[in-house]
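# one predicted model, sequence on top.
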Amino acid sequence: MSDTQDGVTRLDQALARVSAMLGLAGSLFIIATFVLQPRLRRPMNRLLFYTSLGNLFLDTFYFVSVWGIPKPGGSMHLCRTQGFMIQIFSLSPSLWTTSMAINVYLIVFRKFTTLELKRLEPWYTSINYGIPLAIAFVFLMLDVAPSQKAIYGPATLWCWIDSKWQWMRMAFTFGPIWVLMLVCFVLFIITGMKIVLQALELRRGGYGFDDPVTVLQVGTPFVPPTHVIRFTEVQVTESFSKIEDPKLQMATTTTSPEAPEERGNESQTPAGANRIYMMLHDGNPQPTVTHFHAALNPLQGLLDAIIYVAMSWPQCQAIFRDTSESIHKKIERRRRRRENARNFYG
């Protein structure tokens, strides 16, 4: 079986399109709430916002699915465009996840403030979208060159790097993703160890974490020198509680199972497993792994939205409460106007 539409079941197509719609909904949720709600514009959320812009394109072309695969003798324009866009935006989420891991490292070890982190974002954007764009563009030039290397072509569930270039898939997509996964893992391990040691030292000194905490707004250029910085759920929102001993001025952080390094790479695991299986079996996909590939790959936007809400849960609760109160007040005002009108006209 080759990487053609005939090798894809209706179940795979349905899974890919449903997952793509969920991913699109998640990305649109992040973008809309980030733009409309200033209290959500925190450093880590900004990185999720940037990656969601790319996920919009990625999930759109995942939704196209096998529609992009041309019939024999048909035009390659849609297939080539689909492959080009998927190549760009399938690598960039892992780069953004690495950026989040770097931010956490800089906060814990270098005591970076939100303003300093914000200055890094143009560099992150240039690298995280620029490098995948350069790779995809080179492939496109080879694809349309007179030699007609045909880099982009059918890839089981959609158009991407053609199955005859399996080594390119590994070298330019899955290989870098796995390396970035390892980098994130190492960064979070060393920061986690630092956090635990600092927490133990604070507790030995008689300082707990149950005191009231004042939240600094995003963009605060400095932290007072006698305050401790606390980060929860691997967030980059800064908060502080007053302590009297300058020797205990240190950053503390707690991590959780939803740490950002998880969300950028989980959806790529079935894809990588499927491609390795196909390399070892003459291009024949494994049906069960293909089902997982179709269901999980387009879910990036939804996974991002879940992490986004989890890291911003207090702000989301406040927004929901304010919105509910606003709706209730509008309903109450309309009810009173109707009652006044009835009383006026008898």
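Cool, got the structure.

# rest of the way, CA atoms for contacts and neighbours
Noted.

# in which helix or strand does the residue nearest the centre of the chain reside?
For the chain, the residue nearest the mean C-alpha position is residue 304 (4.3 Å; Cα atoms, centre = their mean). Per DSSP states H and E, residue 304 falls inside helix 300-311.

# angle of the top helix by length along the chain against helix 300-311?
Under DSSP state H, the helix in the chain containing the largest number of residues is helix 77-110. Interaxial angle of helix 77-110 relative to helix 300-311 (axes from the mean of the first three to the mean of the last three Cα atoms, to 10 degrees): 30 degrees.

# would you mark the buried spots in helix 77-110?
Of all the residues in helix 77-110, those buried under the rule 16 or more other Cα atoms under 10 Å are 78-108.

# all strands of the stretch 51-200 of the chain, in order?
152-154, 159-161 (DSSP state E, counting those that start in this stretch).

# what comes into contact with the first one?
With contacts defined as Cα atoms under 8 Å, 6 or more residues apart in numbering, strand 152-154 is touched by 3-5, 69, 79-80, 83-84, 139-140, 143, 159-163.

# then stretch 334-346?
So stretch 334-346 is contacted by nothing (Cα under 8 Å, 6+ apart).

# re the thing from before, nearest to residue 176, of the contacts of strand 152-154?
residue 161 (15.4 Å; Cα to Cα).

# can I assume residue 228 sits in a strand?
Yes: counting by DSSP: H, G, I helix; E, B strand; the rest coil, residue 228 falls inside a strand.

# which residues touch it?
Applying Cα under 8 Å, 6+ apart, the residues near residue 228 are 239, 240, 241, 242, 243, 248, 249, 250, 251, 252.

# then this one, side by side with the first:
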Amino acid sequence: MPLDNALTSAQWQAITITERVNSAISIASIAFIALTYLTTPCFNKPINRLIFFAGFGNLGTCIAALIADIGPLSGPDSPVCQAQAFFVQMFLGVDGLWAFCMAINVYLAFFRGFSVEQFKRLDMWYLLFCYGLSFLPALIFVFVSATDRGRVYGPATIWCWISERWNSLRFAFLYAWIWLAIGFALAIYIRAGIVIYQRRRQLSGFLNPLNENPFKAVVTTEVHVTSEPLGEEGISSLPAPAVAALPFSDPRPQAQYQADVDVATDYTSNTSDKTVRYPDLPALLQVRSYTRQVAQDSVNPEAWLYARVAFLFYIALIITWIPSSINRIYSLARPGEVSFALSYMASFLFPLQAFWNLVVYVITSRRACENLMRRWFFGGRGIRETEIMIREDGTQVMKKRMERIERLGSEDPIVW
């Protein structure tokens, strides 16, 4: 029989099946995010770290959605209904809080120049904020009841949550702060968008997916290059450096490795009897990403990709919460009535939060995902992360700035 007089048995069955199917999809998405983030270094980016943390909240929402109609059918005082309601209140709005934290990071990166390491130090505070803010009301509501309205937690159309008699608490402890977070994030993205717009001519490649990824954990190493006469054994007497290369998929054969080098185009070295001027460096070593160059001169380069990905996460949040918010407004305007269309949209979108996060995660780590697929299906060697080592045993040296970079391909040549 239907749990609400406004819904037929067929409608309720459609809602229940949708909740469970979409929850299964999201659980698979959470598993993929967790496995790749924890086991594959190239997925370990600052923005991915927050998506990984948000996965715990998505899992809680999926558990509540899998329970589906079992909670309401068990009765408002049953442990199943109370547990389901706790999970909904605890985890449903966590993605909104993570979007808020991502917006804060965008602000800190664009306007305060925060680095990757500084972001890492904020992670624990974000975890406490997102899950602590949800936990307190979720736990308190378990013990709150009133003679005229009963317990706070009870049947709420598609599952157990805050009951209709306590409808105001839904707005005060979920919808209100979700939309405050959305509004705050929007203000930051508008301000960041103005900055991007002002530099759009310089950053013409900002939205180009083939641009280098400026927001990965980068370690800058001072490398000393020594100029010295070769011994009788020639170049073969020098130890081969360990190298690493950037992830590119162009099939054209090129050099074995490459690096982002910031050096002058010519330089000199004093030997015992004369000064030798070396020719200009090859053009390949003089090429630098225009996006990175402009970003380094103006705004923290780590902000560019972070803002783009955080905004995608924000869009996914908007897609999820607009239909549900309309449904809440409808319930206020028409007390006692239930819209099947709006209820079905909520049951469809809420369990899919982790799937939308996976879409953002894959977009963020597209090259890493391509490498992972090659590893799984074509036997590629996967990831090898090393640092360039160059021998330093002379008196005259030239300093170069090289960035530690990752090899993301298999054994195929790495090209620009």
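Noted; the coordinates are in hand. This one's a predicted model, so the numbers in the text were calculated from it and none came from an experiment.

# care to give me the TM-score?
Scored against TM-score structural alignment, normalised by the length of the first structure, the superposed chains reach a TM-score of 0.78; 306 aligned residues with a Cα RMSD of 3.4 Å.

# out of the strands of the stretch 51-200 of the first structure, which is closest to residue 34 of the first structure?
strand 159-161 (31.1 Å).

# the first structure: which residue goes with residue 269 of the second structure?
In the first structure, no residue is equivalent to residue 269 of the second structure according to TM-score structural alignment.

# which neighbouring elements make contact with the helix or strand hosting residue 269 of the second structure?
Assigned by DSSP H and E, residue 269 of the second structure falls within strand 268-270. Packing partners of strand 268-270 of the second structure (3 or more Cα pairs under 8 Å, 6 or more residues apart in numbering; DSSP states H and E): strand 275-277.

# how far off centre is the strand it packs on?
Here strand 275-277 of the second structure is found 50 Å from its chain centre; the criterion is Cα atoms, centre = their mean, to the nearest Å.

# for stretch 114-133 of the first structure, same thing?
Averaging C-alpha positions (Cα atoms, centre = their mean) puts stretch 114-133 of the first structure 14 Å from its chain's average.

# what's it aligned against in the second structure?
With TM-score structural alignment as the criterion, stretch 114-133 of the first structure aligns to 116-135.

# residue contacts, residue 14 of the first structure?
Counting by Cα under 8 Å, 6+ apart, residue 14 of the first structure has no contacts.

# to which residue of the second structure is it aligned?
Match for residue 14 of the first structure (TM-score structural alignment): residue 17.

# what's residue 81 of the first structure aligned with over in the second structure?
So residue 81 of the first structure corresponds to residue 83, using TM-score structural alignment.

# how far away is its match from residue 308 of the second structure?
37 Å (Cα to Cα, to the nearest Å).

# and for residue 42 of the second structure, the neighbour number?
22 (other Cα atoms under 10 Å).

# assign the residue nearest to it when sequence neighbours are not counted to helix, strand or coil.
Leaving out its chain neighbours, the residue that sits closest to residue 42 of the second structure by Cα to Cα, 6 or more residues apart in numbering is residue 368, at 6.2 Å. Following three-state DSSP, the label given to residue 368 of the second structure is helix.

# same thing with residue 202 of the second structure?
coil.

# surely it and residue 294 touch.
Yes: counting by Cα atoms under 8 Å, residue 294 is a contact partner of residue 202 of the second structure at 6.9 Å.

# measure the aligned partner of residue 99 of the second structure in the first structure to residue 185 of the first structure for me?
Alignment note (TM-score structural alignment): residue 99 of the second structure maps to residue 97 of the first structure. Distance of residue 97 of the first structure to residue 185 of the first structure, given as Cα to Cα: 11 Å.

# between the two, which contacts overlap?
Going by Cα under 8 Å, 6+ apart, residues that sit against residue 97 of the first structure and also against residue 185 are residue 261.

# what about residue 210 of the first structure, distance to residue 193 of the first structure?
21 Å.

# quick one, which of the two is more surrounded?
More crowded of residue 210 of the first structure and residue 193, by other Cα under 10 Å: residue 193, with 11 against 7.

# how close does stretch 11-27 of the first structure sit to the second structure?
Once fitted to the second structure, stretch 11-27 of the first structure is off its aligned match by 1.4 Å on average (mean Cα distance after the TM-score superposition for the first structure).

# buried stuff in that stretch?
For stretch 11-27 of the first structure, by 16+ other Cα under 10 Å, it's 12-27.

# stretch 186-203 of the second structure too?
186, 188, 189, 192, 203.

# distance check, the last one against residue 301 of the second structure.
Right, residue 203 of the second structure. 12 Å.

# past the one helix or strand residue 304 of the second structure maps to, which element shows up next along the chain?
Element membership for residue 304 of the second structure, per DSSP H and E: helix 302-333. With elements assigned by DSSP H and E, the helix or strand that comes after helix 302-333 of the second structure is helix 340-349.

# where in the first structure does that next one fall?
Residues 287-296 of the first structure are where helix 340-349 of the second structure lands, counting by TM-score structural alignment.
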